[in-house]
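> Give me a model of this one.
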Amino acid sequence: MFSFFKKKPKPVETPAVEPQASQPANRPAAAPATPQATPPATVDIVADTTAQPVSPTPPASAPAVEQPARKQSWTERLKAGLSKTRDKLGKSLAGLFGGGKIDEDLYEELETVLLTADMGMDATVHLLQDVRERVSLKGLKDGSELKGALKDSLNELIHPLEKPLDVSGKKPFVIMMAGVNGAGKTTSIGKLAKYYQQQGKSVLLAAGDTFRAAAREQLMAWGERNNVTVIAQQGGDAAAVCFDAIQAATARGIDIVLADTAGRLPTQLHLMEEIKKVKRVIQKALPDAPHEIILVLDANIGQNAISQVKVFDDALGLTGLILTKLDGTAKGGVIAAIAKQRPIPLRFVGVGESIDDLRPFNSKDYVDALFD
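Down below sits the predicted model:
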């Protein structure tokens, strides 16, 4: 029997607070509200909606307002986000693609370039062998033709990671999120909530990161921004929070539950045991859950991402990955390393801080943005 079943506080729902209308000029202001009592240990927080102020119409003599810049498409944002990796890779490849003869010296230079882009030894060896075969098969003669062969080879390697997450068929569909501190896990949860809301899905968030200071408040802020329910506890057990969230989602007919968990390093074995417990308790609340277990990775860590994937996969049985912060790193080639060593579906990639900067992974878009 798990510890959270003992003396577990009864969840109490706190209704959303309706925005107060402004008082007429000839009516006295209302008396100040009586302070509310401290909420119980478990709170159900629903983000409030407030009216947006309307900008006054400028006078006729006012200067024309400058039109806002055109919003970039996702492809443009992905290309901009991969600029550091592309610059690092492109500057090195420019000489190789310059039209020189394809020989062993060129292959040695290509090997060095791929390794410096953090593609890893296994992926680099695979790509070099595949490129050699393509060059021989097509009878390519000079370096200018090598670019197309390399692009095709890389796309073929990482394409198996392109498997969009299907959340249909289960209600609620429970997504358990894991990752180390600072990887962008909680932020990704907020962005995922918005992504699924735009598809007409109802979403509930479980603030299961009970270890990190202000983690609960951060998730509440995302809940308010997206106008979704957040199930949280003031301290307590992460597994209990997830259990409460799934029960609440089942009772209300919610489509998707996003369960946050505490960030932890793969070397913290006692914390890895705790996250295994969270998974077991989720299964107690809903036998076939969690339906998706996602590891959030920071692209800045390069090859260290491989060790994280292996440890979390061995502990939890990962079904998907999210790679964040591709816009802040020159190590975007790590996707190739993941594809070669532990090809777990890469569900989403993030290239910025905007709430719309988390999108499903597309291998062709990635390769095009990396080279062009």
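
> Every contact and neighbour count from this point should use C-alpha atoms.
Noted.

> excluding its backbone neighbours, what's nearest I306?
Nearest non-adjacent residue to I306, counting by CA to CA, 6 or more residues apart in numbering: I338, 6.3 Å away.

> how close does the one you found get to P360?
When distances are taken as CA to CA, to the nearest Å, I338 and P360 turn out to be 17 Å apart.

> To compare with the earlier structure, here is another sequence to fold:
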Amino acid sequence: MGFFSKIKEGLAKTRDAFMGKVESIISFGRKIDEEFYEELEEALIMADVGVNTVMEIMDELRSEVKKRKLTQAEELRPVLQEKLAELMGTEQEGLKMAPDGQLTVILFVGVNGVGKTTTIGKLAHRFKSEGKKVILAAGDTFRAGAIEQLEVWGERAGVDVIKQSAGSDPAAVIYDGLAAARARKADVLLCDTAGRLQNKSNLMDELNKVYRVIKREVPDAPHEVLLVLDATTGQNALQQAKLFGASAGVTGIVLTKLDGTAKGGIVIAIRKELELPVKFVGLGEKMDDLQPFAPQEFVSALFTGNDTEDSE
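So this is what the prediction gives:
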């Protein structure tokens, strides 16, 4: 199944909530008036597109209506799709990797419960299936069961996990991971980190220490710092992204559980308000359900009904 088919299937709940409401507003024979704009604005906000982003979209729609002299609501459907497509951008941003023969280091950050460990396991599986040698570093030494959970995913993906005992210094674990990755001539090192936000200054100090260790050992690394967010939390995911963003040096987003939510509009808010690329989306429980994110196909899938023929 190609990305378009997967994203279309995975966005079913969002499409039903978002487009179901939008379609009822952009109905045949309805005039474009102030009441229409208000209802459309509310529908976009309810889909977790984000208030600031919605205001900008509405301003652009009003402008287009005047420019194109549109009077009927149904004429606005392709304009809305066009504006969302423009907002998402055309570029599909892949992971930044080290040159061939050198070690790529990817750091994962995010609060507990968002699917960080699962994401690392699925990405390890993806890299391994591409023929790369992968090692995992269990840098979340704080959460009970985090190390064991990563080991389970390591076994599933068939990759080694470097660990120390619970409560160890995360930077020391990452250091061991780097040493093992070089000794075993690995291509990719995926580093888990603690996800607690209760004491943010401690967490950020910990992350900074991990950073310094990685930079000292591999000057060009980390090649990516991926913030893992749970799509089902909607606007809360956006707040987490803002908290982590600057201080953790985030370079991209992984949005998990997109298939289980009607709040998929959060992808649009993240893209617009944070100017961070969504690199991967989680579209199910299976190993291969972590998919590289294609922005234009995401928008197309939002506007494509289940009865429409797939295009790969």
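
> Can you tell me how far E353 of structure 1 is from D327 of structure 1?
E353 of structure 1 sits 9 Å away from D327 of structure 1, going by CA to CA.

> What helix or strand is E42 of structure 2 located in?
With elements delineated by DSSP states H and E, E42 of structure 2 resides in helix 34-46, which encompasses its position.

> ok, which stretches of the stretch 1-150 of structure 2 are strands?
Counting by DSSP state E, counting those that start in this stretch, the stretch 1-150 of structure 2 forms strands over residues 104-109, 134-137, given from the N-terminal end onward.

> same question but for the stretch 201-312 of structure 2, I mixed them up
With DSSP E, counting those that start in this stretch applied, the stretch 201-312 of structure 2 shows strands at 224-230, 252-256, 278-282, 290-292, listed in chain order.

> The shortest one: how far from the chain's middle?
The one in question is strand 290-292 of structure 2. 9 Å (CA atoms, centre = their mean, to the nearest Å).

> whereabouts in structure 1 does that strand align?
Per TM-score structural alignment, the counterpart of strand 290-292 of structure 2 in structure 1 is residues 358-360.

> Quick check: that stretch compared with structure 2, mean distance?
Between stretch 358-360 of structure 1 and its aligned partner residues in structure 2, the average distance after superposition works out to 0.8 Å, using mean CA distance after the TM-score superposition for structure 1.

> Which residue numbers in structure 2 does the biggest helix by length in structure 1 align to?
With DSSP state H applied, the helix covering the greatest number of residues in structure 1 is identified as helix 120-138. Residues 50-68 of structure 2 are matched to helix 120-138 of structure 1 when aligned by TM-score structural alignment.

> which outside residues touch the matching stretch?
Defining contact as CA atoms under 8 Å, 6 or more residues apart in numbering, one finds that stretch 50-68 of structure 2 is touched by 37, 41, 44-45, 71, 76, 79-80, 83-84, 235, 266, 268-269, 272-273.

> Can you report how many residues lie near the counterpart of A240 of structure 1 in structure 2?
Counting by TM-score structural alignment, A240 of structure 1 lines up with A172 in structure 2. By other CA atoms under 10 Å, the residues close to A172 of structure 2 number 16.

> right, and the helix or strand after the helix or strand hosting A172 of structure 2?
Remark: A172 of structure 2 resides in helix 170-183, with elements defined by DSSP H and E. Sequence order places strand 188-191 as the next helix or strand after helix 170-183 of structure 2, per DSSP H and E.

> out of I338 and P360 of structure 1, which sits in the busier spot?
In this comparison of I338 of structure 1 against P360, neighbours counted by other CA under 10 Å, the higher total goes to I338 at 25 against 15.
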